[in-house]
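[1] Coordinates for the following, if possible.
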Amino acid sequence: MNKTTKFSRCYLLSQLIKRDVLLRYRGAMFGVAWIFLNPLIMLAIFAFVFGQIFQARWPQQESGAPFWLVLYSGLIAFNIFADAISRAPAAVRSYPSYVKKIIFPVEILPLVPLGAALVHGIFNYLILLAALAWTGHLMPMALFYPLALAPLLLLALGLAWFLAAWGVFIKDMSQIVPPFVQMLMFISPVLYPVNAVPEMLHPFYQLNPLGTVIDTCRNVALGHPADWLSWTIALVLGLASAWLGNVFFHHSMEEFADVL
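    Model (predicted):
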């Protein structure tokens, strides 16, 4: 693939992501301003409910950032993954006219939900930085948050290619995936730290690369030591997921036009 082709595909992908994001807010009174307002409102609710009403604390946390910020720092990572995966089954099926065009690079379609999720994730991250600065807990290490996300993005990419291909043949995938994503949120250390889990379950949690990345992102955001060895293992698993997903998608792609 030459440089011109790569540039064309990147430009096409950026336009599809832009279209996807704009369509989500089309007709809304505040338009794309909701991309900033939604996370801001969510953070304000977290601060009020967990900070003022429940006065909750992170398990075994004696000092440091308030509970609502700890929770929000992990949710940003999970929401990027959840948004991309939940919408992946319809990524190809939603564009039947594109699939039937021989010259269209169909393999970029599963990247559109992930790209849109990343756009929203960027705004969430900026609000997190502002909130950390406002509460006096902003550390230089928080700038490495995007790097800590790398394994999660690769894992989401691989799963998106798998689910987008399956979604063409099995329309029920759009209904099956979201409940599993919800379940995944509760079995991953999003709302609680790993050390709050019974010790006998720790080996199972260590097998979950999503949990490893969320925990790393949270520690990086709050300036705490991170387990970079586990993160590296998650990165390798993410690379394997992306490669396998890409191979599976290209293997299935020849039959898309016939099904759609």
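[2] from here on, contacts and neighbour counts on C-alpha atoms
    Fine.
[3] Can you name the next helix or strand after the helix or strand where residue 19 lies?
    If you go by DSSP states H and E, residue 19 is part of helix 3-24. As assigned by DSSP H and E, the chain's next helix or strand after helix 3-24 is helix 34-46.
[4] Which residues belonging to that next one are considered buried?
    For helix 34-46, a neighbour-count test (16 or more other C-alpha atoms under 10 Å) marks 34, 35, 39, 40, 43, 46 as buried.
[5] one step back: who touches the helix holding residue 19?
    Residues outside helix 3-24 that contact it (C-alpha atoms under 8 Å, 6 or more residues apart in numbering): 32, 105, 108, 109, 111, 112, 113, 115, 116.
[6] between that helix and helix 34-46, how many degrees?
    Counting by axes from the mean of the first three to the mean of the last three C-alpha atoms, to 10 degrees, helix 3-24 lies at 60 degrees to helix 34-46.
[7] Run the chain-centre distance for helix 3-24.
    Its chain's C-alpha centre and that of helix 3-24 lie 19 Å apart, by C-alpha atoms, centre = their mean, to the nearest Å.
[8] Which parts of that helix count as buried, going by neighbours?
    Applying 16+ other C-alpha under 10 Å to helix 3-24 flags 13, 14, 16, 17, 21 as buried.
[9] Make TSV from those and add distance to residue 89 to it.
    TSV is the format used below for the buried residues of helix 3-24 (distance: C-alpha to C-alpha, whole Å):
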residue	distance to residue 89
13	18
14	20
16	17
17	16
21	18
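[10] so how far is the first residue of stretch 100-116 from its last?
    Counting by C-alpha to C-alpha, to the nearest Å, you get 24 Å between the two ends of stretch 100-116.
[11] here's the other one to compare against:
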Amino acid sequence: MTTTTEAVNLTAPLPRGGIVQSVRDSLVIAKRNLLRMTRIPEVIIFGMIQPVMFVVLFSYVFGGSVSVGGNTSAVEYRNFLMAGIFAQTVTFATAGSGAGIADDMHKGLIDRFRSLPMSRGAVLTGRTLADLVQTALTIVVLVIVALLVGWRIHEGIPKALAAFGLLLLLGYAFSWIGALIGLSVRTPEAATSGGLIWLFPVTFVSNAFVDSSQMTPWLRHIADWNPFSATVQACRELFGNPGVSQSDAWPMQYPVWASLIWSIVIIVLFRTLAVRKYRSAAG
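    Below you'll find the model as predicted:
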């Protein structure tokens, strides 16, 4: 019995500790996932097509029929819309994160990672970082399309870059929710479905596509305190786009701070839960 136990201990490498080593392990996993993405370009292409379709459809189907501050101008609505489309794009990438992790679990790749002497959280951190890079590329394409349909920045490049930083931070935060979902289901298909079900109410019960002041009072209250709405409102202010909120809710009065706080809280909470789920699965 003792000999068997010693043999198991010798063949099961212990994860190396330390923040520096954890960062290195995470970057290695991120690089592996980025290389994998380049070998399956259709995933990146299809991921870019969907948000582009949203821009075109919302701009030309709803433009001119939705009031923004009493103005029904199509150009005004396009400028109002784009912050919501940007935020929707970074959050919908969550479903892909969850499906990717579920697929790795299903194929046994995660089990192979567990046999290596690496930080336990690095596998998930590397995956979410790689997904963040893909999301950033999608945003670049989306900005080009938005400029073509008439969207403009009015507050300068530094504030615009700050807005994109908030968007990517929100996307990274939501990717940890996707990671937890991916670890909690048995198949990639279930992860995709589970990743989208909760995203639709989060994105549509918000100020992304319509002014929340046009909603019923109880629904407006939910929309104003929605983390998604805080980021959308912060981006509108930083871009200089129309849609100044008249709400007294704190997130709408201080949307930049609200966006930062919400994103950090989500990252801390769901990263902790995801890594714990990963470790329990490893056990």
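[12] mean shift between the helix holding residue 19 of the first structure and the second structure?
    Using mean C-alpha distance after the TM-score superposition for the first structure, helix 3-24 of the first structure ends up 3.7 Å from its aligned counterpart in the second structure, as a mean over the superposed pairs.
[13] In a markdown table: the contacts of helix 3-24 of the first structure, plus distance to residue 159 of the first structure and secondary structure.
    Shown next, in a markdown table, are the contacts of helix 3-24 of the first structure (distance: C-alpha to C-alpha, whole Å; DSSP: H, G, I helix; E, B strand; the rest coil):
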| residue | distance to residue 159 of the first structure | secondary structure |
| --- | --- | --- |
| 32 | 28 | helix |
| 105 | 18 | coil |
| 108 | 14 | helix |
| 109 | 13 | coil |
| 111 | 11 | helix |
| 112 | 13 | helix |
| 113 | 12 | helix |
| 115 | 14 | helix |
| 116 | 16 | helix |
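[14] In the first structure, what residue corresponds to residue 185 of the second structure?
    Using TM-score structural alignment, the equivalent of residue 185 of the second structure in the first structure is residue 167.
[15] what's the spacing between the helix or strand harbouring that match and its chain's center?
    Using DSSP H and E, residue 167 of the first structure maps to helix 150-169. Offset of helix 150-169 of the first structure from its chain centre (C-alpha atoms, centre = their mean): 11 Å.
[16] show me the contacts for the most centrally placed residue in the second structure.
    Residue closest to the average C-alpha location in the second structure (C-alpha atoms, centre = their mean): residue 171, at 2.2 Å. Listed by C-alpha under 8 Å, 6+ apart, the contact set of residue 171 of the second structure reads 87, 90, 91, 93, 94, 132, 135.
[17] Filter the residues you listed down to the buried ones.
    Buried by 16+ other C-alpha under 10 Å: 87, 90, 91, 93, 94, 132, 135, out of the contacts of residue 171 of the second structure.
[18] name the element the third one belongs to?
    I take that to be residue 91 of the second structure. Using DSSP H and E, residue 91 of the second structure maps to helix 74-107.
[19] which residues touch the next helix or strand after that helix?
    Of the helices and strands lying after helix 74-107 of the second structure in sequence (DSSP H and E), the nearest is helix 109-114. Outside helix 109-114 of the second structure, the residues that touch it by C-alpha under 8 Å, 6+ apart are 104, 105, 120, 123, 282.
[20] The same query, at a cut-off of 6 Å, please.
    residue 104 (C-alpha atoms under 6 Å, 6 or more residues apart in numbering).
[21] for stretch 17-25 of the first structure, the distance to its chain's centre please.
    Centroid separation for stretch 17-25 of the first structure versus its chain: 17 Å, with C-alpha atoms, centre = their mean.
[22] typo on my end, stretch 194-203 of the first structure
    When distances are taken as C-alpha atoms, centre = their mean, stretch 194-203 of the first structure is centred 24 Å away from the chain's centroid.
[23] What's the end-to-end length of that stretch?
    When the termini of stretch 194-203 of the first structure are compared using C-alpha to C-alpha, they are 11 Å apart.
[24] Which of the buried residues of helix 3-24 of the first structure sits closest to residue 181 of the first structure?
    Relative to residue 181 of the first structure, the closest of the buried residues of helix 3-24 of the first structure is residue 21; by C-alpha to C-alpha it sits at 21.2 Å.
[25] ok, that closest one to residue 15 of the first structure distance?
    Taking C-alpha to C-alpha, one finds residue 21 of the first structure at 10 Å from residue 15 of the first structure.
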